[in-house]
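[1] what's the 3D shape of this:
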Amino acid sequence: MPEGDAVRRTADRLDRALAGQLLTGSDLRVPQLATTDLAGGTVERTATHGKHLLTRLVMPDGAPLTLHTHLKMEGSWRVVAPGARWPGPAQDARVVLRTERADAIGFLLGLVELLPTAEEHTIVGHLGPDLLGAWTPDDEATALARLTATPDRMLGTALLDQTVVAGIGTIWLSEVCFVQGVHPQAPVAAVGDPLRLLRRARQMLRAALEHGQPLTTGDRRNPVWVYRRQRQPCLRCRTTVEAGLVGEPGRRRTTYRCPRCQPASA
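    This is a model prediction of the structure:
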C-alpha cells in the first residue's frame, strides 16, 4: 500500500494537471456514482490526509464537493494528454476526470466516494495527525498522546494504526524503528523517546517527498536500512536482517529489523 509520501506525490501530480481547471467530462465507474456527472465543475486542488486523497471541486451552482479516493493496495492515478492512450486497461479504470489539457485516470482505486467538502471530517476526522500536514505543536502532542496511550501495545502495530498518526506504512515503520534502535515488536513502553521517534518519522517522509523515493541511508544504491532486506547483512553492523509480523489480527504486515542494532530488550 502506498505510504504518506507516495500519496502526497500522487496529489501533487494531480494538482499539476487539474488544479484550477474546468472539468470537460467525467466518468465515475463505481455503482453508487455511475450516473454522477462532474462536468462543469472546477478543480481547486487535491489535498491529502495520510493515505487519503481529497480532490476538491466547486460545481457550477457553487456547491463545494470532495472526491475522496484511496489507493489501497493496488490503486494508482495516472495523467495523460487528452485523448492519449491510457497506461492501463480500461476495465481497471474507476474514475476518469477530463480537462482541456489533461485526462486523469484512477485505476483499481480501493475507495471512491463523493461528499460535500464541509463533511470531510466524517471520513478523515478520526485519523491521527498527518505527518506531512501542518504538524503544529497540537498535532505533535496529539500524536504523542495517542501513541503512548496503550504502553503494552506492540510498537509496530501502534505506528501502523492511522488513528494514532497518519502516513506511516511498512517502509517507514521498519526504517524509523531501525534509526531509533527499537524493536518493532516490542511494546510502546520500550521506546525511550517516543517524541523523537515521531519527529524522525516526519523527517523521513518529508525527505522522501523531496527526493521522490525513500532515501533513509543517504545512498541511492542502498536507499533503505532494513526494509525488505531480510537475510541480507545489516548496512551498519553486517548482522543478518530479520523479518517479522506486526499489525492487528487479519491485517498482519511484515516488518524488518537488525537483531543487533534493534535488540528485543534493552
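
[2] CA atoms for contacts and neighbours, from now on please.
    Will do.

[3] what ranges do the helices span in the protein?
    4-18, 121-124, 137-148, 155-160, 170-180, 194-211 (DSSP state H).

[4] So which of these is the most surrounded?
    Among those, helix 155-160 has the highest mean neighbour count (mean count of other C-alpha atoms under 10 Å), at a mean of 24.

[5] Who are the packing partners of that helix?
    When contacts are defined as 3 or more C-alpha pairs under 8 Å, 6 or more residues apart in numbering; DSSP states H and E, helix 155-160 packs onto helix 170-180.

[6] starting at the chain centroid, how far to the helix it packs on?
    15 Å (C-alpha atoms, centre = their mean, to the nearest Å).

[7] Run through the neighbouring helices and strands of that helix.
    Using 3+ C-alpha pairs under 8 Å, 6+ apart, helix 170-180 sits against helix 155-160, helix 194-211, strand 253-257.

[8] Among these, single out whichever gets nearest to residue 218.
    helix 194-211 (10.1 Å; C-alpha to C-alpha).

[9] hmm, who's touching the closest one?
    By C-alpha atoms under 8 Å, 6 or more residues apart in numbering, the list of residues contacting helix 194-211 from outside reads 4-6, 8-9, 131-132, 143-144, 147-148, 168, 172, 176-177, 180, 214-216.

[10] Second chain to compare with the first, below:
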Amino acid sequence: MPEGDTVWQAAKRLHEALAGKVLTRSDFRVPKYATVDLTGRTVLNTAPRGKHLLTRFEGGLTLHTHLRMEGAWKVFGTGERWRGGPAHQIRAILGTADRTAVGYRLQVMELLRTGEEERVVGHLGPDLLGPGWNPERALANLLADPSRPLGEALLDQRNLAGIGNIYKSELCFLLGVTPWLPVGALPEERAAQLPAVAKKLLEANRDRPVRRTTGLHRHDLFVYGRAPRPCLRCHTPVRVADQGDGSQERPTYWCPTCQSGPAPAPGASRQWREHHPRRPTPGRPSPPRAH
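    Below is the predicted model:
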C-alpha cells in the first residue's frame, strides 16, 4: 500500500508531464474502457486525494486511479525506452507530443465525470497533504471509536487520508505508544500532538527520493523494517507482528521498551513472527478500512 507522500509525488510527475497539453495517444488496456479514446483532449491537471489520483481532462472527464500495492505511473520522454514492467502489465497510456505516461499494474482505474469525483473520494477523511487539511476533524474521527487499536485507526482513510503501514509504525514510535493501544487510551497530550506530527512527517518527505523519519545520517526509519535489529534509541531488539482486522494483516514494527501499551508477546500469538530486515519500498475499499 503506498503512503500519501508516494501518491503526492506520482501526481506531481503526471501533472508536470501532461497538464496543459493535448493528448496524441490514449490507450486503456482494460475491457471496460478498451474502446475509449481521449486523443485530442487537453489534460487539465492531476491531483492527489489521499492515496487516490485524479487526472482531469477537458470536457469534464476524470481518470481515477489507485496504485494499491504494486501499481505505478511512469513518465517517459520521446524515444525513451519504457521501463516499468512487461507490456502485459500496462493498463493505461496517456501520450502527448513530448511525454508519455504509462500506468502499470493499476488495479483501480475508472473514468467518470469530473462532477462525480466525490463518489470515489468523498468518503476520505482530511488529507494530510491536501489543501483542506483539518487537524481537529482528523483527531475527532480517530477518537470516535475509542476501543479501536491506534494502528488500525491510522490506516483507516476515512479518519485521515495519507497514512500507510510505514508511517503507522513510525508515528506510533514517535508518540511512544504501541499500535495496539486503544485510541481512547492515548494520553491527551499525545493525542493532541498526533495530527501535527503526522502532517510533519508526510510534508517532510513529499519531495524526497528516500523516505526519512529519523533525522539521522545513517538510518532512514526508526522501527519499520528493522526487526530484529536494535532500536536506534534504546538498543532493544525491534519486534514485528501482524496487525489487522482479519481482512488484511500488515507487518507492524515497534520497540517494546520505547513504546508503552499492549502488544503481542514473542511466540504467544500465531500472528507474531520475526521478519528478516528488509528495506521498505518507497512509495487503496474493504470494510472497516477504507482507502
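
[11] re the thing from before, figure out which of the helices and strands packed on helix 170-180 of structure 1 is closest to residue 77 of structure 1.
    helix 194-211 (16.9 Å).

[12] picking up where we left off before, what would the helices of structure 1 look like in JSON lines with distance to residue 72 of structure 1?
    Below are the helices of structure 1 laid out as JSON lines (distance: least, C-alpha to C-alpha, whole Å):
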{"stretch": "helix 4-18", "distance to residue 72 of structure 1": "10"}
{"stretch": "helix 121-124", "distance to residue 72 of structure 1": "15"}
{"stretch": "helix 137-148", "distance to residue 72 of structure 1": "23"}
{"stretch": "helix 155-160", "distance to residue 72 of structure 1": "14"}
{"stretch": "helix 170-180", "distance to residue 72 of structure 1": "13"}
{"stretch": "helix 194-211", "distance to residue 72 of structure 1": "19"}
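
[13] Compare those and give me the one nearest residue 254 of structure 1.
    Proximity to residue 254 of structure 1, assessed across the helices of structure 1 by C-alpha to C-alpha, is greatest for helix 170-180 (7.0 Å).

[14] Where does the closest one end up in structure 2?
    Counting by TM-score structural alignment, helix 170-180 of structure 1 lines up with residues 165-175 of structure 2.

[15] likewise stretch 204-213 of structure 1?
    The aligned range for stretch 204-213 of structure 1 is 201-210, by TM-score structural alignment.

[16] Any figure for the gap between residue 10 of structure 1 and residue 44 of structure 1?
    Distance, residue 10 of structure 1 to residue 44 of structure 1, by C-alpha to C-alpha, to the nearest Å: 15 Å.

[17] Correct me if wrong: residue 130 of structure 2 contacts residue 49.
    Yes. Residue 130 of structure 2 lies in contact with residue 49 (C-alpha atoms under 8 Å); the separation is 7.0 Å.

[18] So between those two, which is more surrounded?
    Between residue 130 of structure 2 and residue 49, counting by other C-alpha atoms under 10 Å, residue 49 is the more crowded of the two (24 against 16).

[19] So which residue of structure 2 lies furthest out from the middle?
    residue 40 (32.0 Å; C-alpha atoms, centre = their mean).

[20] need the contact list for that one.
    By C-alpha under 8 Å, 6+ apart, the residues touching residue 40 of structure 2 are 22, 23, 24.

[21] Could you check which residue of structure 1 pairs with the first one?
    With TM-score structural alignment as the matching criterion, the partner of residue 22 of structure 2 in structure 1 is residue 22.

[22] Leaving out the residues flanking it, which one is nearest to its match?
    Nearest residue to residue 22 of structure 1 in three dimensions, chain neighbours excluded: residue 42, at 4.4 Å (C-alpha to C-alpha, 6 or more residues apart in numbering).

[23] for residue 167 of structure 2, same thing?
    residue 3 (7.5 Å).

[24] didn't the residue nearest to residue 22 of structure 1 look like it was pressed against residue 26?
    No. Here residue 42 of structure 1 lies out of contact with residue 26, judged by C-alpha under 8 Å, at a distance of 11.9 Å.

[25] Check the gap between the alignment partner in structure 2 of residue 160 of structure 1 and residue 38 of structure 2 for me.
    When structure 2 is aligned by TM-score structural alignment, residue 160 of structure 1 is paired with residue 155. Distance of residue 155 of structure 2 to residue 38 of structure 2, given as C-alpha to C-alpha: 35 Å.

[26] do the same with residue 257 of structure 2
    56 Å.

[27] quick one: which of those two has more around it?
    The neighbour comparison of residue 257 of structure 2 against residue 38 (other C-alpha under 10 Å) goes to residue 38, with 19 against 15.
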